[in-house]
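[1] Test case, fold it:
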Amino acid sequence: MPFTHTVRGERFVFADLRELLARANEPKSGDALAGLAAGSERERVAAKCALADVPLRQLVGEPVVDPDTDDVSRLVLDSLDHKAFARIRSLTVGEFREFLLSDATTGDTLRELKWGITPEAAAAVAKLMGNKELVYAAAKVRNVTRCRNTLGQRGVFGVRVQPNHPTDDLAGILVSALDGLAYGCGDAVIGVNPATDSVETVGAILRLLDRLITELGAPTQACCLAHITTQLAALERGAPVDLLFQSVAGTQAANASFGVTLAMLKEGRERVLASHRARPVTWAGDQVMYFETGQGSALSAEAHHGVDQLTLEARAQAVARAFDPFLVNTVVGFIGPEYLADERQITRAGLEDHFVGKLLGLPMGVDVCYTNHADADQNSADNLLLLLAAAGCNYVMGVPCADDVMLNYQSTSYHDAATVRDLFGLAPAPEFRDWLEANGITRAGKLTSAERPALLGTAAKVLAATNSDERYA
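    Next up is the predicted model:
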């Protein structure tokens, strides 16, 4: 059934929900590249007005991708909590927006509803919100998760230490990781993107990070962000896996382009949980998955089925939600300007992705980043970083000098994260905060100017063990 709306005497017709959702989206270069974007601001306004009148039950009843041919659509329908959905099913998208922004709607209310909110509903309501409203609504929700430590509480702002190295040099990774720890970062995860997706490399990195965490007694977790099959092969050979990582997308075909299926994710999670039970580690909880998403991934794989970037991002987050993750983050500007062209689009997408993820119940972080050929700079990143801190973002990236020398893109630095914590009165994960205080890295929550001989001594010890112990060779 088509949707229509008239703006100043001009009548606009939208053929179906997919087209309506796409035309109502804020400007994205990827939607324009796919031929899905509104042709004018007047058409965009007409689409938003028409979308505001769509009942949420219609978004459930008319999937944007056929569930008979797409397992993500089937997952969304099968996982819908009909009792929770009954509380909002009669609302239109516009009324849902008012509900979310109401003072009477609390974070507890939204957590109770999360399995009754479909990704399409979350994406639709985001399209009707301004940036300030995305920040305000997201800030209500705190999604807390537990692995070796606890993340997501109100007042906690986590940081992933991202010590990538262009040749996977273990000494270089170690030094960058220690640099981040000295700035009080690393409570979310010490996570390395390997330059080489080989079982040997991934195993060596995981063993290095595990030894570093063990020697320091640091209450955090490690991850090597290789393909899921490579990580599981390393696990099979005895490598310690705290978090199992995988990039995911919003359609079955897009996930296939990543070489992953829902069944693989389920099996991988079960294998890592089993390995945790056999390790002499005290776990705060059993959330063992780490997912990355990002607007544009399905389009870049030519697997978008005529659906806009934001709606597909929400569906990717629904995939992540099904596996009870410890961490999820959107790499918001990483895919490139063909999908998010400039500061305005990157900022908007970051706030959208964070809001939608929070609404779906996810522990959302954001990689506040851009590629060097995008129309953005570090001031752009600063702006989004501050907005996300106000929105209650679970964590961001900590990259040496904000410049990833392996992935060749720009992100946020260790000192950026430390500044935001200080500015907003935020703290690391509680277990990690206590460790920082006990080791003199912070005092009363403030970074100290003391030398870090213990960290340097640990570096030498870990590196010597890495070079001499054949298990770490």
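[2] Every contact and neighbour count from this point should use C-alpha atoms.
    Will do.
[3] My guess is Gln410 contacts Asp367. True?
    No. Between Gln410 and Asp367 there is no contact under C-alpha atoms under 8 Å: 9.7 Å.
[4] To compare against the first, here's the next sequence to fold:
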Amino acid sequence: MPLYYSAAARQETCRFDGLAAVLAAASPERSGDQLAGIAAGSALERVAARRVLMDLPLTAFLNDPLIPYETDEVTRLILDGHDRAAFAPVAAMTVGGFRDWLLSPAADTAALAALAPGLTPEMVAAVSKLMRNQDLIRVARKVRVVTAFRNTIGGQGVLASRLQPNHPADDPRGIAVAVLDGLLQGAGDAVIGINPASDNLANCHALLVALDEMRQALEIPTQTCVLTHVTNALTLLERGAPVDLIFQSVAGSQAANDGFGITLSMLAEAHQAGQEAGRGTVGQNVMYFETGQGSALSADAHHGVDQQTMEARAQGVARAYAPLLVNTVVGFIGPEYLFDGKQIIRAGLEDHFCGKLLGLPMGVDVCYTNHVEADQDDMDTLSTLLAQAGVSFVIAVPGADDVMLGYQSLAFEDIAYLREITGLTPAPEFARWLEGFGLAGGILPDAGAMARRLGLPA
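    Coordinates of the predicted model:
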């Protein structure tokens, strides 16, 4: 159904051909939406779309799916799983009214936790488009999503980190050195996770064993992961490999997930298999999902929906499987989707806000590729804002430069900086372990003891 906004003073009328068009035009400027031909054509059109959006009832997103229910299993997952009882407190609100409520004292931590199952991805994407950056931060920091495996992520006052020791040749000793470097700077409580240079099963099995041996040698209360395809993880579990977390990149439409080689039934099978393995000690959240704005567009599977709303739908997929960790790789895909530092910063705050409102343990890979108009100062800005917004975890690599994937992220010392300026701490079990190696309270760390346990030169 067409929607209209009339700017009487300028004698102009903007027409939007349905909800998807309104959402796309209301989005902040984004190169991906421009590439798709769905972005607002002017600032006036963007403001007009936001005026239309603020008056739309939240129920519109239940009654008028952006991607047809009959042809898309992600839409079916979202609508069939919608909790109408949880939705009831905001069911009579418009998108603009919902924004005002979120910013009010009534939307406290308990209220937002109770509401999460009643929100759809499209609702949270819509309200984010009416918010300034500070609004995204103010609301997200009120949300707490706690998950657990060998330690507890997402609690009050906690900032966790993924230690990413990627190596261009998957060399175990090179990986071990990177792990040691990260641990000495307090990184690795969310997960020690490798993107393998080679995805064959034998190599992934060897990396899993190496990571697990390091974890056991140092008695680290954390989890490990080799970020291979979910079908590989299932095979490795069947072969008895030490699989802690099952990883998968997910997208916001069935067609885009087809491009990843996955179905929702496949994810359900993996979730069950991971739980049956029973490797967690303080919890059994076994899934790790990664998303990123632009993935559906790059697969020509966005159905005319803007990339930020598609990202929220990907988060809706992740929510169904009770993950330990979810993160957006916010600047990884390239300038075709997020052109510069300003767009990356905005997208990172949006993704974090939407994920938290949906009830996800939301992290961010604060990153960019070298052909984007961004630099490490932009990453400092985004990471600092996310720490204030209550991000569950961020990702760090040696020297902020991933030599295997060829992109820029955060460095291990950036995690220490974020904790220093905010007073945040690692996951509690991990923090106690760090104290045993003198990595808390300003005491000189016992690097030699760690190195000897890993069989490295002290």
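[5] related to what we said a few turns ago, give the residues shared as contacts by Gln410 and Asp367 of the first structure.
    Residues touching both Gln410 of the first structure and Asp367 (C-alpha atoms under 8 Å, 6 or more residues apart in numbering): none.
[6] Leaving out sequence neighbours, find the closest residue to the corresponding residue of the second structure for Gln410 of the first structure.
    Under the alignment defined by TM-score structural alignment, Gln410 of the first structure is paired with Gln408 of the second structure. Take Gln408 of the second structure and drop its neighbours on the chain: the residue closest to it by C-alpha to C-alpha, 6 or more residues apart in numbering is Asp401, 4.8 Å away.
[7] Which position in the second structure pairs with Ala177 of the first structure?
    Under the alignment defined by TM-score structural alignment, Ala177 of the first structure corresponds to Val179 in the second structure.
[8] helix, strand or coil for that match?
    Following DSSP: H, G, I helix; E, B strand; the rest coil, Val179 of the second structure is assigned to helix.
[9] quick one: contacts for the residue nearest to it when sequence neighbours are not counted?
    In this structure, Val179 of the second structure finds its nearest non-sequential neighbour in Pro165, 5.9 Å apart by C-alpha to C-alpha, 6+ apart. Going by C-alpha under 8 Å, 6+ apart, Pro165 of the second structure touches 175-176, 178-179, 192-194, 397-398.
[10] Assign Pro165 of the second structure to helix, strand or coil.
    Reduced to three states by three-state DSSP, Pro165 of the second structure is coil.
[11] what's the spacing between it and Thr228 of the second structure?
    15 Å (C-alpha to C-alpha, to the nearest Å).
[12] same thing with Val330 of the second structure?
    Using C-alpha to C-alpha, Val330 of the second structure is found at 20 Å from Thr228 of the second structure.
[13] okay, those two: which has more neighbours?
    Shown here are Val330 of the second structure and Thr228; by other C-alpha atoms under 10 Å, Val330 has more neighbours (27 against 20).
[14] wait, isn't the more buried one in contact with Asp365?
    Yes. The pair Val330 of the second structure and Asp365 passes the contact test of C-alpha under 8 Å, sitting 6.2 Å apart.
[15] and stretch 333-351 of the first structure, which stretch of the second structure?
    Against the second structure, stretch 333-351 of the first structure falls on residues 331-349 (TM-score structural alignment).
[16] again, but for stretch 300-317 of the first structure
    Mapped onto the second structure using TM-score structural alignment, stretch 300-317 of the first structure covers residues 298-315.
[17] Which positions in the matching stretch come out as buried?
    298, 301-302, 304-315 (16 or more other C-alpha atoms under 10 Å).
[18] With stretch 66-74 of the first structure instead?
    Buried residues in stretch 66-74 of the first structure (16+ other C-alpha under 10 Å): 71-73.
[19] Show me where the stretch 201-350 of the first structure has its helices.
    Under the criterion DSSP state H, counting those that start in this stretch, helices of the stretch 201-350 of the first structure are mapped to 228-236, 252-257, 262-277, 297-300, 309-321, 343-359.
[20] elements contacting the fifth one?
    Meaning helix 309-321 of the first structure. helix 71-78, helix 119-127, strand 289-293, helix 297-300, helix 343-359 (3 or more C-alpha pairs under 8 Å, 6 or more residues apart in numbering; DSSP states H and E).
[21] what's stretch 363-371 of the first structure aligned against in the second structure?
    Going by TM-score structural alignment: stretch 363-371 of the first structure matches residues 361-369.
[22] Before I go, just wanted to say thanks for your time.
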